[in-house]
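1. structure of the sequence below:
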Amino acid sequence: MHRFSAPLAALVLAACAAQPRPAPPAAAPAPPVATAEPQPAPLSALVDAVSIPYEKFTLANGLTVLVHTDRKAPIVGVTTYYRVGSKNEPKGRTGFAHLYEHLFFGGSENVPSFDVPLEGAGSTPTNGSTWYDRTNYVETVPTGALDRALMMEADRMGHLLGAVTQAKLDKQRGVVQNEKRQGDNQPYGLAEYAIGEGLFPVGHPYRHSTIGSMADLDAATLADVRAWFRDHYAPNNVVLALTGDIDAATARPLVEKWFGAIPAGPPVSPVAAAPVTLPAPASRDMADQVPTLRLTRNWSGPGLNDADGPALMVGMDVLGGLASSRLDNALVRGQQIAVAVTASAQQFEAVSQLQASMDVKPGVDRARAEAALDAVIARLVAEGPTADEVRRSATRLASAQIGALEQVGGFSGKGATLAEGQLYSGDPEKFRRDLAAIAALTPTQVQAALAKWLGRPAFALAVVPGTRTEKGEQMGGWGDEGAAPPRPKDPKKPVSAVKQGPKRAIPEVAPVGDLAFPALERAALSNGVAVTLARRTAVPKVLVSISFDAGTAADRLDAPGTQGAMLALLDEGTATRDATRIAEDQERLGATISAQAGLDSSVVTLDALTANLSPSLALMADLVRNPAFRAEDVARVRDQRLSELAQAEASPGALAWRTLAPLLFGPDHPYGLPADGLGTASAVSALTPEALAAAHARWLRPDLARITVVGDVTMDRLLPLLEQAFGAWTAPAAPPPAKPLTAPIPAPAARILVLDRPNSPQSYILAGRVLPLTGRDQNHEALDLANEVLGNGFLSRLNLDLREDKGWSYGVRSAISSPVGQRSFSLAAPVQADRTGDAIRLLLADIAAFPAARPVTPDERTRVTDGNIRGLPNRYETNAQVLQAIVANQRLGRPDDYVTTLPARYRAIDAAALDAAARSWLGPQGLTFVVVGDRKVIAPQLTGLGLPITYAPAPGG
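-> Alright, predicted model coming up:
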């Protein structure tokens, strides 16, 4: 992808042992919530609700355009699909489609930077991705910026090569190679390569990975770039989808204006590819630095247009996709020999990859695990699913598709759905045909498809804990590199200049209307629980959030990991339901109930279909109010949490975040505990049903609760349902507990801690410092915008320097956390191992320069102020985005109109305010660094930094 995906959550706080304190007196058990069998809406009605009306036209040059009108917000999704992906790459050129996608953002003949004009116009996201069958580019822009977005897409479609230089190619080559290193560096990161090699013979278009091989990336030349562009990037090989505040009558002249003069090119040649039946079962063991044995079974299957596609999707869902799947019921809940299972049918244009996997519980005999996994698969293949299993899977898939209708653009919104149907099947409504086929499936049809495709020999890959001996840089290519075409003797040989086309100006952005944030309605249940509703009718779904004043910070009064484990057990059993029944009831309703602990809050969220809201709320209430904490459920979840903890400590990024927090906040502060909720191995191992029940009584109580609802429901209908579910819920007699957020925090200390993780092709650099501010302090928008200039965003200084200029990283991010208590500044930079020291020096220099040597520029100020103002409608497009904003405002004491006042707040922030915020809060002084990587590579690079350095082994390292 063009963008990096290195999420920076709120600062993850590492673990310190804490002695559990006596629990307060528990409240009297709540009366069981009625658990009558849910009566969901008919599946046919759900399928009928999935619709994306569109108009279609084709330009004379072959460009296919799809237009869908959705006036809920003044935004337009611009989604462009090119009929070229990694399956089109010849021998010796693997990874080239993806490399070219990166070059596509480097500027065209009339657009020096693709990102700057769009982000200044308020585009979110601006991104691209490459896969086997296609390369796509997405941006969602304010309606007033559509002319600009179309001009820019057209300019790089028709006028790119004159702006592509050797320097740009070299820099993006470095970025892509670091993207590859970043993926390879993860636990199980080499498995994808092994699966492609095991399923397909050398030369099969789906054998090599999209990221490609290091050697092929090194060999790419400017001549290759030009040939790839001319062979594939022509309008007749493109589907353009415009979705949102647009109609075909308006769209057509705009598209003709910008794209009409681009000449057609050669059609992309069809690629011969088909599923492969292995002559006999095959297996491979791959040693990796992982804590858990992972067993997989893999088959190639038919392409997405095959008649068996819907049946295989449902069959694999029943096997290991549903929460009540066969693998879950048999191996996780039943025999309890697995800590995680999955199964899926990943469908591509010409083939699919069918996979079942099992993470084996530590201590379980491998032969026993293998036999059990194979037995579950064999039984489903032989007997097929039940009618109820098929219906539950179909309902879940329909509910997910309805949810996807909220977004007009992006990688999974309505534009992408229409474009993929047109590109792969010649039918933008392919998604509707698939859902209709799924809804009509019988168990016999599913069983027949499973028997046909899973009855063939499987490729079994086992990722075994141990020392990694295989190297990712040597994987991902064609597979017979010894017979590859000769590498160019001079890959940087100059090429003749490209004649450039006529000059065209980037259009101005038309005025953007004010954000229309939904009005909030307020009420209270009879027990005093506050209820807030934001009504939105774009899709027939409702989000219900119950937020408790707890979070991982509450573990300071319990033991590390208590809150997360307690929340994980809510759907494992109640007084009247077991885990399987809970999972099945959610699936029948097309509902999802999740629970998680943030830093300050513990939140239970219901995602429900409006038609099934009443029984979904009843189920949610049963989980929240009546968890059973049975000993056998606690033991099973405890094992799963320990496995998740081990996996986190094996992941460079997760380990760094867990390590940094105690260094910043110290052993006594609630934020000095792991905010991932996983706690410590010793604390989680000691958790008992009694301790978890006490934590539930202490923290999940109505006087610490607030209910927020967003979606397609009125208060008149909602309030009686909430009253029935939660109104009789009474608080314990003991007063609510208070988290010690004022506990002392160590003074910031500049230092480096290196966690030695051998065989790491990248180093994960993380740094942080606690700020003398709290999340409840108001009027700090200048700090947030200054952080965007420095490191929070693709165009930030840190990212542009380390990624776009140096090519040492796939992405750098800085963040300012916003908890109730003290905020923190952090930055994360995964970099190639041999540039670790250089990267730290550069980070410190860039931070120190803002604003002393490099005050904010007019262009930077305009980008972060105008871009944020214009992008507000994009940021509150979905129910989840609106819910998140309302809950954040409530937690931080902001007024209800906070979001709608942001434009005025941003306009009032001048360059001096941005510089002052950077000077006060974003300097390099006192930064604590945690570096996870290979000590023997890192240590020589850190000399001369002037910071005290400590070395320690990484867990399991």
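
2. rest of the way, CA atoms for contacts and neighbours
-> Fine.

3. residues near the spatially closest residue to residue 58 that is not a sequence neighbour, how many?
-> Nearest residue to residue 58 in three dimensions, chain neighbours excluded: residue 64, at 4.5 Å (C-alpha to C-alpha, 6 or more residues apart in numbering). Look at residue 64: counted by other C-alpha atoms under 10 Å, it has 20 neighbours.

4. ok, the spatially closest residue to residue 235 that is not a sequence neighbour - contacts?
-> The shortest distance from residue 235 to any non-neighbouring residue, by C-alpha to C-alpha, 6+ apart, is to residue 63 (4.7 Å). Residue 63 makes contacts with 235-240, as judged by C-alpha atoms under 8 Å, 6 or more residues apart in numbering.

5. and what about the nearest residue to residue 910 once chain neighbours are set aside, helix, strand or coil?
-> Leaving aside its sequence neighbours, residue 910 sits nearest to residue 861 (C-alpha to C-alpha, 6+ apart; 7.6 Å). Classification of residue 861 using DSSP: H, G, I helix; E, B strand; the rest coil returns helix.

6. I'd guessed residue 861 sits against residue 913; true?
-> No: using C-alpha atoms under 8 Å, residue 861 is not in contact with residue 913; the gap is 10.3 Å.

7. tell me which of those two has more neighbours.
-> Just comparing residue 861 and residue 913: by other C-alpha under 10 Å the higher neighbour count belongs to residue 861, 21 against 17.

8. please give the structure of this sequence too, so both can be compared:
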Amino acid sequence: MKKRLALLAAGLLAMAGGALADTAEVPGIAFTRFQLPNGLTVIVHEDHKAPVVAVSIWYHIGSADEPAHKTGFAHLFEHLMFSGSENHKGTYFQPFEVAGATDMNGTTWFDRTNYFETVPTTALDMALWMESDRMGHLLGAIGQKELDTQRGVVQNEKRQDENEPYGRVDENVLANVYPANHPYHHDTIGSMADLDAASLADVKQWFHDNYGAANTTLVLAGDITPEQARAKAETYFGDIPAGPPVPRQQPWVLPLTTDTRSVQHDQVAQTRIVRTWVVPQLGTDDAVQLDLATTVLGGGKTSRLYQRLVYQDKLADDVSVGLSPFALSSRVQLTVDVKQGVDPARVEAAVAQVWNDFLANGPADDELARAKVANRAGFIRGLEKVSGKAAILAEGQVYRNDPGAYRKDLDRSERATAASVLAASKKWLGKGSYTLTVMPAGPGFDPAAEDKAVVGRPAADGRPAPVLPPAGHYTVATSTVDRALGVPKVTSFPSLSFPGLQRGKLRNGIEVVLAERHTIPVTQVQILFDAGYAADQGRKLGTASFTSTLLNESTADLDSVDIARRKERLGAMIGSSCSLDTCAVALNALNSELGPSLDLFADVVRHPAFKAADIERVRGQWIAGIAQEKTDPTSIALRTLPPLLYGKAHAYGIPFTGSGTEKAIASLNAGDLKAFQHDYLRPDNARILVAGDTTLAQILPRLDAAFGDWTSPPGTIPAKNIGTVAAQAKPRVFLVNRTDAPQSLILAGLLAPSTKAKNAIDLGIANAAFGGTFTSRLNMNLREQKRWAYGAGSMLSDAKGQRPMLFYAPVQTDKTAPSAEEILKEIRAVIGPKPLTDAEIAKVQAQRVRALPGSFETTASVLSALSGIVIYDRPDDYVQTLKARIDGVNRGSAEAALSAVMHPGSLTWVIVGDLRKIEAPVRALNLGEVQVIDGDGDPVKASR
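-> The predicted structure follows:
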């Protein structure tokens, strides 16, 4: 496999006059497919690079199959499938956590429900036992309590989604682009009323009708052979009945005949235009052609609409066009964030001109070639994770009865011509569409009343009847599994395989650290600077991130669009960003184009131009982004809490979004950016990290050619004030109003020792047991027991200095005060009468140690570990010795680490919600002195 991909990549991106070279071969994911006598389809893909197996199980049932007045039922049932089974009582996550599973979850969409996890090879029997137990032995474990619990969780998930800016858009769009009798007319999460009406009888009938073996596809991808897979599938699934045949919804593509529109209001800072077209379903030739068309129209900086609206006319801060492919019908959607003060009608007029020109003339050859490169490069990068390959195979089987269907789409994309893309675009993108304009809400905004007034598209004639699959003659085997023995024990685990680090130096002294990873023909390079948001101290807030972003805009010889086009032609990804303590510029390059990609990368890093036009364009986008942050509950809390925790004189006493303030960004100029570059983005403050398909002998000369003659400017690197902050003398509560919010966001913080502290692992394990895993105390309390939140937890952010320990819970509005009270109770209990137990500590230790073999499957994950080693001064063998460090934690050391940090009397609370409903109950709790602040953290008059 590796040789085939390497050969493919070598020829993939050879450019001749800007056109993509002919490439006949499509990347392959080898698979074996068979069916058990009970109808279960099994697909196996061998990939022995890591001792893990991805288990992906897809049921061909989704929200499109829900009967009238039962919207949201498929998704609710997905949640119920995590509540336990007849032979495993309690949450489904527990056995997987102690076995070291990664990538574990379940999702529901229009046409399917899937469950997945990646487990150590030695835990595969446990995983298959668990999946088969809930497939074949569920109903006895589902009662009214379980239904009520998950119903509450799902309803809070819905509230959480709607509490985000633009969170009500999808429901409105679906209702208006699909007829009332179309399977896609309603969104997957459903309505509150229908969720309330779901009964236990409904649950059991849904399971009986849709969760049989013959309606299911099981994919095993990773360290396994087809022979092993067949034997295990027969053992664990062979006795499960096929189930009744499930009618298949049929494609129904019904474009709008005219252009329709409506307006929605929301707690947003910026008008957004969302325009949608109905187009053919996935697997059709037209869908592939339209995917290429949308890339040309709105697939990034070089796209036509971005060029016109953002660069040329300066009417928008962002614009995108994309295809969302589904089994019955797809959508093309245009999204425009309108620049402040611009009339949306002007934006729509400019869009129409670009759109009509495209429909008249189609894409240019170079535009189409770059779109094809993006498709293929993305596919190659997606081959690293076995879970990703499992999903590709499952999707092909479930939707198209062909695990290799992706090949057809890649071939179609490669064969596409400007004429074929134009023909499909004329056919579908010249038809009617639905435009939803989302505008900032004014006083008296009533989202419920506005949503209730949505009429939607009326029912239409001609809906095709569902079709039963071909009749099968299914039989079941006699089970050899004694399920009364419970979940199989996992008694052995594979060893971690992590590349040894290699070090070298460029001729100017820049250190290079390499971790070889020969999986796909890709090399990743990161230049790491000791800077970060903390380097904003004494400067205008947001300088670090703003400067980092401008690096990727233009150089002395290339403008912003030139850079973007070169990246697309090379299939390269170049990005720059900052975190709390560091800034980094990163390259992800296909090995076939590594030389020119490194040349472009070096130009971006070394010769940023900081052109006035780029600064002004990005400034407008940045200020709009800050305004949007102030409408998002989580961003509001992350902006306001750190200055309260650290004090504004500390380097960390800044908004943790890193975006700064509107006033500071408005005043930034090229001189500020050049000064930051001079002080921090320099070779004597840089280290180069490399991970991927290369060797030190190969990469060092290339890096030396690109960066070896880079000289440091005069002057010293400024010191950052990362001093020690004393714990707060008394608790404080800060309230931020968000009128009509369906939920409240609770964020409370304390200060913990640095990530570099000797007991950092002890504290991390204690925190995980308290609030850092699904089965942690905090999540089980607020989600599973109280069902007041979709999720709750605690987290420790990495930092060179004191790091924040945060307690996080988005909760339904009427449970704001009780939830804060529960968080405080849990904190007091864990350092008082109810300390962490040996079992809780052991559970987290087991999870972390056993997850190690599957945690470094990708080059990106290896590079991330490499960054941690460099930033926090860890030994080169840190990952290899992590098991011993984790095993060395005991209850005493974990308790000591937690008790040293968790002081209830020092808590700083930020609660974002509708103060008309939450302020009085929160004040009544007496959590601490209460003050009302705005989104900038400044005091405001207390509400009545």
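
9. related to what we said a few turns ago, of the contacts of residue 63 of structure 1 - the most surrounded one?
-> Top of the contacts of residue 63 of structure 1 by neighbour number is residue 240, holding 28 neighbours under the definition other C-alpha under 10 Å.

10. that one maps to what in structure 2?
-> Residue correspondence to structure 2 (TM-score structural alignment): residue 240 of structure 1 is matched to residue 218.

11. what do you get for residue 172 of structure 1?
-> Counting by TM-score structural alignment, residue 172 of structure 1 lines up with residue 150 in structure 2.

12. now residue 614 of structure 1
-> Matched to structure 2 by TM-score structural alignment, residue 614 of structure 1 sits across from residue 595.

13. picking that back up, the residue nearest to residue 910 of structure 1 -> structure 2?
-> In structure 2, residue 861 of structure 1 lands on residue 841 (TM-score structural alignment).

14. over to residue 509 of structure 1?
-> Counting by TM-score structural alignment, residue 509 of structure 1 lines up with residue 490 in structure 2.

15. what helix or strand is that match on?
-> Assessed by DSSP states H and E, residue 490 of structure 2 sits outside every helix and strand.

16. that one and residue 103 of structure 2, how far apart?
-> Noted for residue 490 of structure 2: a distance of 19 Å to residue 103 of structure 2, by C-alpha to C-alpha, to the nearest Å.

17. for residue 291 of structure 1, see how far away whichever residue in structure 1 pairs up with residue 629 of structure 2 is.
-> Mapped onto structure 1 by TM-score structural alignment, residue 629 of structure 2 lines up with residue 648. Relative to residue 291 of structure 1, residue 648 of structure 1 is positioned 10 Å away (C-alpha to C-alpha).

18. residue 560 of structure 1 too?
-> As judged by C-alpha to C-alpha, residue 560 of structure 1 and residue 291 of structure 1 stand 21 Å apart.

19. show me which of those two is the more surrounded one.
-> residue 560 (33 against 22).

20. which residue lines up with that one in structure 2?
-> The alignment partner of residue 560 of structure 1 in structure 2, by TM-score structural alignment, is residue 541.

21. could you confirm that match falls within a strand?
-> No: read with three-state DSSP, residue 541 of structure 2 is coil and lies in no strand.

22. excluding chain neighbours, what is closest to it?
-> residue 660 (4.4 Å).

23. the one you found: which element?
-> Assigned by DSSP H and E, residue 660 of structure 2 falls outside every helix and strand.

24. and if you look at residue 320 of structure 2?
-> Assigned by DSSP H and E, residue 320 of structure 2 falls in strand 316-324.

25. after superposition, how close is that strand to structure 1?
-> Superposed on structure 1, strand 316-324 of structure 2 shows a mean distance to its aligned partners of 0.5 Å (mean C-alpha distance after the TM-score superposition for structure 1).

26. read off where that strand ends up in structure 1.
-> Counting by TM-score structural alignment, strand 316-324 of structure 2 corresponds to 338-346 in structure 1.

27. ok, the corresponding residue of structure 1 for residue 122 of structure 2 - how many residues close by?
-> Under the alignment by TM-score structural alignment, residue 122 of structure 2 pairs with residue 144 in structure 1. Around residue 144 of structure 1 sit 20 other residues, with neighbours defined as other C-alpha under 10 Å.

28. how about the contacts made by residue 144 of structure 1?
-> Counted by C-alpha under 8 Å, 6+ apart, residue 144 of structure 1 has contacts 509-512.

29. who are the packing partners of the strand holding residue 320 of structure 2?
-> helix 285-298, helix 304-306, strand 330-338, helix 612-629 (3 or more C-alpha pairs under 8 Å, 6 or more residues apart in numbering; DSSP states H and E).

30. which one, of the ones you listed, ends up nearest to residue 141 of structure 2?
-> For residue 141 of structure 2, the closest of these is strand 330-338, at 37.5 Å, according to C-alpha to C-alpha.

31. report the angle between the closest one and helix 285-298.
-> Angle, strand 330-338 of structure 2 to helix 285-298, by axes from the mean of the first three to the mean of the last three C-alpha atoms, to 10 degrees: 10 degrees.

32. the strand or helix carrying residue 125 of structure 2 vs structure 1, mean deviation?
-> Taking DSSP H and E as the criterion, residue 125 of structure 2 maps to helix 124-136. Once fitted to structure 1, helix 124-136 of structure 2 is off its aligned match by 0.3 Å on average (mean C-alpha distance after the TM-score superposition for structure 1).

33. so what touches that helix?
-> 53, 55, 81, 84-87, 96, 119, 211-213, 232-233, 236-237, 240-241, 487-490.

34. 7 Å instead?
-> With contacts defined as C-alpha atoms under 7 Å, 6 or more residues apart in numbering, helix 124-136 of structure 2 is touched by 81, 85, 211, 236-237, 240, 487-488.
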